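Novice: Build the 3D model from these lines:
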Amino acid sequence: MFNRILISFAFFIISCSVSAQVSIQFIPEVYGRSMDGLMSARLLNTGGKQNVRLSISVTENKAGKILNIITQPFTIIPGNNQVSGMAVRSASIQMGNNSLAQFIQKNGYFPQGYYEYSYKVISAIAIDEIIVDQLFEQEVTPPAPLNLIEPFNEDKICNKMPVLSWQPSIPVIAGTMYELLMTEIKDRQSPVEALNYNLPIVKQKGIPNPILVYPASSKELTEGKKYAWQVTAYKDQTIINRSEVWEFTFSCKEEKEVVEDDNGYRDIDDLFRGNFYVAQGLVKFSVTNSYHEQPLKYTIICLSDPQQKIRRLPKVKLTKGRNKISIDLSNNFSFKDGYSYLLELKLQDGSSKKLRFLFKDVQ
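Specialist: Next comes the predicted model:
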């Protein structure tokens, strides 16, 4: 009896030792969004060479079973292993019997939901022998748009080394890097065509923060030329998000500044299309309200420093008809002299109006 217990205990110790020698590395925030991404898991083997299979099961909190994948046998060696290409191509895939599983099978990606990913490394010799079993969980949400900030779309700039900035990719994923691509726009080209077909003048990868000073090693910007640019967020080799394509013109020709005084209020649409609005303590414009009296709904963000928080904006009322609006920012410490800002109004009919301005302290 004692010998049986001793043998059973020894077998248990050996089994635990084998399991401890293999672990699964999988990042659901990045790779748990598509069927192809599931095979990006890596197997860390601290033991000897082994022949194994990989079993992957995915379930969704409400829909239930989504899929089950079992690979053909492949070999893992000491160190960090990826699933072999042959094992991936010959893997057996069984889809669940529900509408979500059918959608994923057709489209290849996981829509919004709460998913569990069960990974098992199984011995290729004894299929009932589970070497390691790990469970990962992730709520898949649609990524927020990756918005460019500055230079503003269709802007004119006079800086041979401009600072290019964009909003961080959301949701935030540790280890996210950015790639910025910029190219010159030729005659009769759209910005998207230019980016797809022309040689880039900037192709910078591995950018850790949502900001880049124009590289000194890149070709100088040319007077009167238009340029297209786009930013891509990625982790490892997987694209997480991608911005729209924006354009700007490099022009150092002197332009008239628009500085409003007490004698007039220009329509906000005219100011937005204008060259350069300078707010000397006050942001002044006119806007038409076709509805009843209501509070003015507006936000202001800092283009020069996207991390800057704008607090305590003055409350403004809109009356029915044409309104002359004057927003006093002179005593608000959120605003810095020489910084660029973007004001956006939300109107009752669902439309929005925007005004980009340069803030100047009142001396």
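Novice: from here on, contacts and neighbour counts on C-alpha atoms
Specialist: Fine.
Novice: what's the distance between the closest residue in space to Arg33 that isn't next to it in sequence and Ala194?
Specialist: Residue nearest to Arg33 in three dimensions, not counting chain neighbours: Phe110, with 5.1 Å by C-alpha to C-alpha, 6 or more residues apart in numbering. Computed as C-alpha to C-alpha, to the nearest Å, the Phe110 to Ala194 distance reads 32 Å.
Novice: so Glu193, which of the three states?
Specialist: Here Glu193 is helix, with the state taken from DSSP: H, G, I helix; E, B strand; the rest coil.
Novice: One more, so I can put them side by side:
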Amino acid sequence: MRFRRLFFFMVFLVAAQVATAQISVDFIPAISGTTLDGLMNVRINNFGQKRTVKLQVTVSFEDEVSSVQMVEIRTSAFDVYPGTNIVPPSILKTSQVKIGTSEPARFLQQNGYFPSGQYSYDYKVFSATTQEVLVDQNFVHELQPPAPLNLIEPFDKDEVCEHRPLLSWQPHIPMTAGTMYQVVLVEVKNKQNGIEALQYNLPIVNQRNISANLLMYPAVARELEKDKKYAWQVTAYQGNTVLNRSEVWTFNMKCADSIVESKPELSYRDIEDLAKGNFYLAEGRLNFVLVNSYAEQPLQYSISCLTDPKIKVKNLPQRKLSRGKNKIDIELSENRAFRNDYSYMLTVVMPNGQIKNLRFVYKEKR
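Specialist: The predicted model follows:
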């Protein structure tokens, strides 16, 4: 008799574990845990049959000595089907939302987003018929105030003389995996400001899915015209969620008439990793461009010979990095380490520790 009771208890325990394991919750606090509306941006994975469930979300503010409840949300019943489910938008209208009385909770109620701090996000999925807890998952995350997404170049109200300028900005902070950028550039018509131009004018550049914090002017976009004004803005996003958005800056396309080019414009190559098969022909000198998002500092770089690794490249000239876009010229013809038709690798250590490379073939000056 005792063995039979133990047997049925073990069967019941295994069945309960299997039922619980059939439901899981996916939630990303770094993306969706910053605002009150974002708490419902959750995915419920159902590995079993169709169920009718309810969802309870409790968010607490954690400090060193206590935990203060910020908000509790209870939804009405909705169905979850086998596979991945989202919370139906119509359910939100009938949900019960209870906001706490603490100072952080009042801030949330007034502004709609959570102040910086440590938070606990508790997600419980109940059976709508038996009230059984199908899953109880907790997520802990520290919210940091996002730094402004600052543009770098072209500078606000600047005058440029490049028909296809390089566009650069500071990266989104705090860094979030999977962050992409969108750059929009438009012409500013008469009696418009930059914000109006971005809202109403057809974009000249509207580039998405940019992983770096710079954009070489797209070859398919028409070049900028002299004596015209332009506005641009950068948006950081992940998926369909906007993480940050820069101010709107404007600049003028204007070339001084007094400037006369006495020699052809040097060809500059952007520093990129060799995954894209970068290749450069350096005729006596190396000309490249890179963007520095940090304070002015010396350029850290080295050059190695790929054709003959025994050749050591020394006595390279010192260069400084200013903030923004830098056009770097390095004279090679006076250094005996450079030999005609030999391949070399330029390695640059960026201020944030990132390594950039540029492969090139050295050619003697004609």
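Novice: before we move on, the earlier item: could you find the counterpart of the residue nearest to Arg33 of the first structure in the second structure?
Specialist: Under the alignment defined by TM-score structural alignment, Phe110 of the first structure is paired with Phe114 of the second structure.
Novice: That match contacts Thr35, correct?
Specialist: Yes: if you go by C-alpha atoms under 8 Å, Phe114 of the second structure and Thr35 touch, sitting 5.8 Å apart.
Novice: Name the residue in those two with the higher neighbour count.
Specialist: Using other C-alpha atoms under 10 Å, the more surrounded residue of Phe114 of the second structure and Thr35 is Phe114, with 22 against 16.
Novice: Run through the residues that contact the more buried one.
Specialist: 33-36, 104, 107-108 (C-alpha atoms under 8 Å, 6 or more residues apart in numbering).
Novice: quick one: which of these is most hemmed in?
Specialist: Going by other C-alpha under 10 Å, Gly33 tops the contacts of Phe114 of the second structure with 24 neighbours.
Novice: can you tell me the helix or strand for Ala236 of the second structure?
Specialist: strand 228-238 (DSSP states H and E).
Novice: And for that strand, what's in contact with it?
Specialist: Residues contacting strand 228-238 of the second structure (C-alpha under 8 Å, 6+ apart): 31, 149, 151, 169, 172, 178-189, 194-195, 197-198, 242-254.
Novice: Next SSE downstream of that strand?
Specialist: By DSSP H and E, the next helix or strand past strand 228-238 of the second structure is strand 241-245.
Novice: Just want the angle from that following strand to strand 228-238.
Specialist: 130 degrees (axes from the mean of the first three to the mean of the last three C-alpha atoms, to 10 degrees).
Novice: Can you name every helix or strand that the helix or strand following strand 241-245 of the second structure contacts?
Specialist: Following strand 241-245 of the second structure in sequence order, the next helix or strand is strand 249-253 (DSSP H and E). Strand 249-253 of the second structure is packed against strand 158-160, strand 228-238, with contacts defined by 3 or more C-alpha pairs under 8 Å, 6 or more residues apart in numbering; DSSP states H and E.
Novice: average distance between strand 249-253 of the second structure and the first structure?
Specialist: Its matched residues in the first structure lie on average 1.6 Å from strand 249-253 of the second structure after superposition (mean C-alpha distance after the TM-score superposition for the first structure).
Novice: between that strand and strand 228-238, how big is the angle?
Specialist: Using the same axes, to 10 degrees: strand 249-253 of the second structure against strand 228-238 is 140 degrees.
Novice: in the first structure, what residues pair with the helix or strand just after strand 249-253 of the second structure?
Specialist: The helix or strand immediately downstream of strand 249-253 of the second structure is strand 269-270, counting by DSSP H and E. Aligned using TM-score structural alignment, strand 269-270 of the second structure spans no residues in the first structure.
Novice: Where is the longest helix in the second structure?
Specialist: helix 2-21 (DSSP state H).
Novice: which residue sits closest to the counterpart of Thr84 of the second structure in the first structure, ignoring its sequence neighbours?
Specialist: Aligned by TM-score structural alignment, Thr84 of the second structure pairs with Asn80 of the first structure. Excluding its sequence neighbours, the residue lying closest to Asn80 of the first structure (C-alpha to C-alpha, 6+ apart) is Leu44, at 4.5 Å.
Novice: All good on my end, thank you.
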